[in-house]
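A.B. asks: The following block contains a protein sequence and its predicted model.
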Amino acid sequence: MMKIKISALFLVLLPVIASAKVVPQDCVAWPMNITEGWLKRSGIIDISDLDEPKTEVKLLASQKKAHNLHTNIYRFVFHAKDGRKFEVITQNDASDEECSMSEVNSYLVSKSTINY
């Protein structure tokens, strides 16, 4: 009976284990810093107006490429001190040792304002 329960648990967890991805070192700072600069240069928002502790980050995808490179896709939601939000998707390459193996491509997906 115990073997059946363990086998059932393994079968339930197998898709989770199989889909787990090996992601290189935590490389969120590189695309985040580059994107903040891009937001400023584009005239969207000044970096000093961002409430950085509220920044939301999610790694959407990491695809392994040749020569220990990974293409990382992140979703950032930057929060301004005045309540505005800026959702940005980034794409860049990183290696197992270095986060800045390519430029960061940043795409503004949405911006919103809370009206009270």
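C.D. replies: Great, that's in hand.
A.B. asks: going forward, measure contacts between C-alpha atoms and count neighbours the same way
C.D. replies: Will do.
A.B. asks: So Phe76 sits against Lys85, correct?
C.D. replies: No: the criterion here is CA atoms under 8 Å, and Phe76 misses it with Lys85 at 10.0 Å.
A.B. asks: which of those two has more neighbours?
C.D. replies: The neighbour comparison of Phe76 against Lys85 (other CA atoms under 10 Å) goes to Phe76, with 24 against 19.
A.B. asks: Tell me how far the more buried one lies from Met2.
C.D. replies: According to CA to CA, to the nearest Å, Phe76 stands 45 Å off from Met2.
A.B. asks: Confirm that Pro31 lies within a helix, as I assumed.
C.D. replies: Yes: counting by DSSP: H, G, I helix; E, B strand; the rest coil, Pro31 is found in a helix.
A.B. asks: dump the residue contacts of the closest residue to it other than its chain neighbours.
C.D. replies: Ranked by CA to CA, 6 or more residues apart in numbering and with sequence neighbours excluded, the top spatial neighbour of Pro31 is Val104, at 5.9 Å. Val104 makes contact with Pro31, Ile34, Thr35, Thr90, Gln91, Asn92, Asp93 under the criterion CA atoms under 8 Å, 6 or more residues apart in numbering.
A.B. asks: Included below, for side-by-side comparison, is a second structure:
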Amino acid sequence: MKRALTVLLLSLPVLCPAQGRPNPPCDRWPTNIAENSLKDAGMLGNIDYTKTQAVQLSSEKIGKSEDGEQLWREVYHITFHEKGGKKIKVIAVNDAGEFECSMSAVEVFVVSNHLLPKVESDRMFKQIE
């Protein structure tokens, strides 16, 4: 009985796949728009592009566009590293279609401070950092 329950529990992720976009994430679109927005606001200088990170936090179906294409709302945590060592962190939110990443404007939220939990071993926070 225990064995059957274990097999059932282990097979649940296979039976209930996540609802992401069918194509790879569109991390370059919100990253480029966030970079331009930060530069226009005078908040970002000389970037070290090799250290720029974009982590997708969320992707959720939100309906269909006017031409019937499925739309997803995507949320990214983006970290820019300046060559001087300064880090600028933003949250970028935009809508993406099945074949087009730029289905809406990108909203950029500057993260001024990130309060880490007392338990520093939390995987989610380490992945974002």
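C.D. replies: Sure, I can see it. The structure displayed is predicted, hence computed values, not measured ones.
A.B. asks: Of the contacts of Val104 of the first structure, which belong to helices?
C.D. replies: Residues from the contacts of Val104 of the first structure lying in helices, with DSSP state H as the criterion: Pro31, Ile34, Thr35.
A.B. asks: buried subset of the residues you listed?
C.D. replies: Burial of those was assessed by neighbour count (16 or more other CA atoms under 10 Å); the buried members are Pro31, Thr35.
A.B. asks: can you redo the ones in helices among the contacts of Val104 of the first structure as JSON lines with distance to Asp49 of the first structure?
C.D. replies: Shown next, in JSON lines, are these (distance: CA to CA, whole Å):
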{"residue": "Pro31", "distance to Asp49 of the first structure": "19"}
{"residue": "Ile34", "distance to Asp49 of the first structure": "16"}
{"residue": "Thr35", "distance to Asp49 of the first structure": "14"}
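A.B. asks: and which of the ones in helices among the contacts of Val104 of the first structure is nearest Lys64 of the first structure?
C.D. replies: Among those, Pro31 lies closest to Lys64 of the first structure (CA to CA), at 17.6 Å.
A.B. asks: For Ala4 of the second structure, see how far away the aligned partner of the closest one in the second structure is.
C.D. replies: Residue correspondence, TM-score structural alignment: Pro31 of the first structure in this structure matches Pro30 in the second structure. Taking CA to CA as the measure, Pro30 of the second structure falls 45 Å from Ala4 of the second structure.
A.B. asks: What is the aligned counterpart of Asn92 of the first structure in the second structure?
C.D. replies: Using TM-score structural alignment, the partner of Asn92 of the first structure in the second structure is Asn94.
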